[in-house]
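Chemist: here is the input, now give the coordinates:
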Amino acid sequence: MLDRLDLLVIGECVADIVRLPGAPDQVHPGGSPANVAYGVARLGHGATLLTQLGPDDNGRLIRDHLADAGVEVRTDGATAPTPSAAVTLDRAGRAAYAFEITWTLAPVSLDRTPHHVHTGSIATVREPGAATVLAAVESLRTSATISYDPNVRPELMGDHDAAVRKVERCVALSDVVKASDEDLDWLYPGQEPERVAERWLAAGPAVVLVTRGGDGALAVVPGGQVAVEALPTVVVDTVGAGDAFMSGTLHALASHGLLGTDGRERLRSVDRATVTDVLRHAAACAAVTVARSGANPPDEKELEAALARC
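Modeler: Sure thing, here's the model as predicted:
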C-alpha cells in the first residue's frame, strides 16, 4: 500500500512580494503549484516540480526554497523573468494579488513515471503553456492519479467562458479536485458550491473538495457529503492556505493508500470515516499555515501537533 508519494507537480512558481502598510516589501517564494510541491515534500514525500524559473534573484530564491524541502526542480530552459505577484494584505490577513507573469512551458521529457500528478492555477489556463500542461496530464493519467486545483486568479483567467471550459476539462481528467468557494463563485456566479461540486463529481473525479475559509471544508464523494470545521487559530495571513490544504489532502490520501493507479479504485469507493480523516489533515495543514507569514506549510511533526490539538 502506497504511503510515501512520488509526486510530480506541473505549474508555475511566483515570487510573492508582500506589501504591508508602513513596512518594507518582503519577497516570499510562491505560486500555487510550487507551494503544493513544497508542502508535500515537507510532509516526507518525494516531489518534482516541472516549472519555469528565470535566471534572476527571484528565481534563485525560489530554487533554494524548494531545494530546502527536497523538491527536485525541472524546467524547460526558458529564460524569461521569474513571475511575480504583488500581494497586499488587508487587516484580516486576506490577500489581493497583482501579477506580472508569462507561462510558455514547453514539453519536457521525464526520467520516471510518478505515482501522482498535481496541477492547477495559472498554469492550466494561461496559454501557450496551458496546452503543454493539458497534454502532459492526458498522457500521464493512465499511469498516475491526478489532482487539480483551479485556484482562480480573475485577472489572469482571460475570457470567462473559455476559462470555464478549460477548468471543466481539467476536472474531467482528475481523480481529486479541490476548489475554494470563491473559485466556484467566479466560475459559476450565484450557484451553490455544493451543487457545483456534485456536478463536477459526476464529470469524472472520485472526490471533490470545497474549502470555505473560516467555515471549514466540504468533501463530495459518491456516498454523499462530509464536512469538517476549520481548526481554531489566529490568522496572520491567508497566503498559501489553500495550497497547504491540498498538500495535506495528498499526504493523507497517500497514507491511506488511495493514490497511484493501485489506489484509484479504492479511492472511488472511499468511506466517510476515511474522507473525514483526510479533511482533518488538510484543515490542520491550512490552520498551521495561516498562523504564520507567507506560504509556510507544516512539516510532519507540526502537523501531528496540530492534529493533537483538535
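Chemist: contacts, neighbours, all on C-alpha from now
Modeler: Will do.
Chemist: A helix includes Ala80, no?
Modeler: No - Ala80: not assigned to a helix; according to DSSP: H, G, I helix; E, B strand; the rest coil it is coil.
Chemist: structure for this one too, so we can compare:
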Amino acid sequence: MTRLAMTVPVDRFPLEYSALRHASWMGCAVVGGAYNIASALAALGDSPQLCTQVGKDDAGHAIRTALKRRGLDGRGVVTTQESPKTVIFVDSEGRVARNAWNSETWVEYPMERYIERAVEADLAIVTSHPFGKPFLGVSKELLKMPVAVDMHLAADLDNERQRPWFESADVLFCSHERLPGRPEEWIAEVLRRYPGCRIVAVGRGAAGCVMGLWDGRLVEIEAVTPRPIRSTDGAGDALFASFLHGWLASGEPVEALESAVLFAGWKIGAESAAEGFVTRAELAALRRAYPMRTRVGSWR
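Modeler: Model prediction:
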C-alpha cells in the first residue's frame, strides 16, 4: 500500500478535544508499507520493483512525484480512482496513532505486470492487506519464489482470512502489540503450525526484536537508539526491509537482524516513515560504533 500522510504532533495521548491547536511543525509525506520498504531497500543498494496502485486524484499526483524521485515508478504502479490517505499523530516520545482511509475503488491488479517484474527477483515481499492475496499464489506456485510477509497487527493464528499469508510465508514478521501471549510462544506456535515458514520475528518496539528460526534457535536482540527519537512510524517496515536485505546478502539471519535493529533504531530519528534510512556503508559504520546485545536460546 502507498499513501499520502499528514503528520501532526500532539502533547500526549489520549488526545483531548480542542477546537484549535497550533502545532510546532507538520509534515506531509508519502508513506505506506510498499513505499517505506522499497525506499529502505533502495537506500541499502538493492533494486526493488514496486507493484502498487496509485489514485489519479491530487494525492496520487504527489505520490507519483515521490515515486519518480526515488526511481520507484514504472509499469508495476497502476492507476486507480483514489489514493489511500492517513493522518498520523505523534507525541513527544515518538509514539504514533494513525487514522487511515482506504479507497473502495481498487481495480483488479494486472498480474502480468507483477510477473514481468518478479521473474528475476530473489524474493517477493507481499503486503498483508487483502490487496496482496492474489500475489501469494503467483509467487509461490508459478514463480517458485520465497515470500516474505509483515503481518503488522494481524497476529490471530485462528483467523481464517489471514491463513493464506501464514501458509505462504517463508519469512514472517509481526508486531508485538496484539499478540495473545508472549512473543516467543507465538513464534513457536507459528513455526509448529506452518513448517514451510523458516523465519518468524516479532518487533517489540523499545524492547527490541525476537526471532525464531527453523533450526530451533530463538534470538533476542535489544533495541538501540543512536539518536533522539522523533517518530516511531515506519520502524517496523525499516526493521523488516533491512533484515531482508542483510539475510539475502549474507544468509546469516542473526547478523541480519542485528543490523536491522540498528537500522530501525537510527530511522526513528526522522519525522516521516519513509525517511531516515542509512546506506549500506553507513550501516556498517554504525555497526562498528554501536555494539549489539544478542541472546540466543531455543524456542523448542
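Chemist: surely Val133 of structure 1 is in contact with Ile10?
Modeler: Yes - with contacts counted by CA atoms under 8 Å, Val133 of structure 1 reaches Ile10, the gap being 6.8 Å.
Chemist: need the overlap of contacts for these two.
Modeler: Common neighbours of Val133 of structure 1 and Ile10 (criterion: CA atoms under 8 Å, 6 or more residues apart in numbering): Thr119, Ala123.
Chemist: so what's the residue sitting nearest the centre point of structure 2 closest to, chain neighbours aside?
Modeler: In structure 2, the centroid-proximal residue (CA atoms, centre = their mean) is Asp237; its distance is 2.3 Å. Of all residues not flanking Asp237 of structure 2 in the chain, Ile37 sits nearest, at 5.7 Å (CA to CA, 6 or more residues apart in numbering).
Chemist: for that neighbour, give me its contacts.
Modeler: By CA under 8 Å, 6+ apart, Ile37 of structure 2 lies in contact with Asp237, Ala238, Phe240, Ala241, Ala274.
Chemist: how close does the host helix or strand of it sit to structure 1?
Modeler: Element membership of Ile37 of structure 2, judged by DSSP states H and E, is helix 33-43. Helix 33-43 of structure 2, aligned to structure 1 and superposed, deviates on average by 1.2 Å (mean CA distance after the TM-score superposition for structure 1).
Chemist: report the next helix or strand after that helix in sequence order.
Modeler: strand 52-55.
Chemist: quick one: contacts of that next one?
Modeler: By CA under 8 Å, 6+ apart, the residues outside strand 52-55 of structure 2 that reach it are 1-2, 34, 60-61, 63-64, 76-83, 106, 109.
Chemist: filter those down to the buried ones.
Modeler: 1-2, 34, 60, 63-64, 76-80, 82-83, 106, 109 (16 or more other CA atoms under 10 Å).
Chemist: please point out which of the contacts of Ile37 of structure 2 structure 1 shares.
Modeler: Here is what carries over to structure 1 from the contacts of Ile37 of structure 2, by both residues aligned by TM-score structural alignment, their matches' CA atoms under 8 Å: Asp237, Ala238, Phe240, Ala241.
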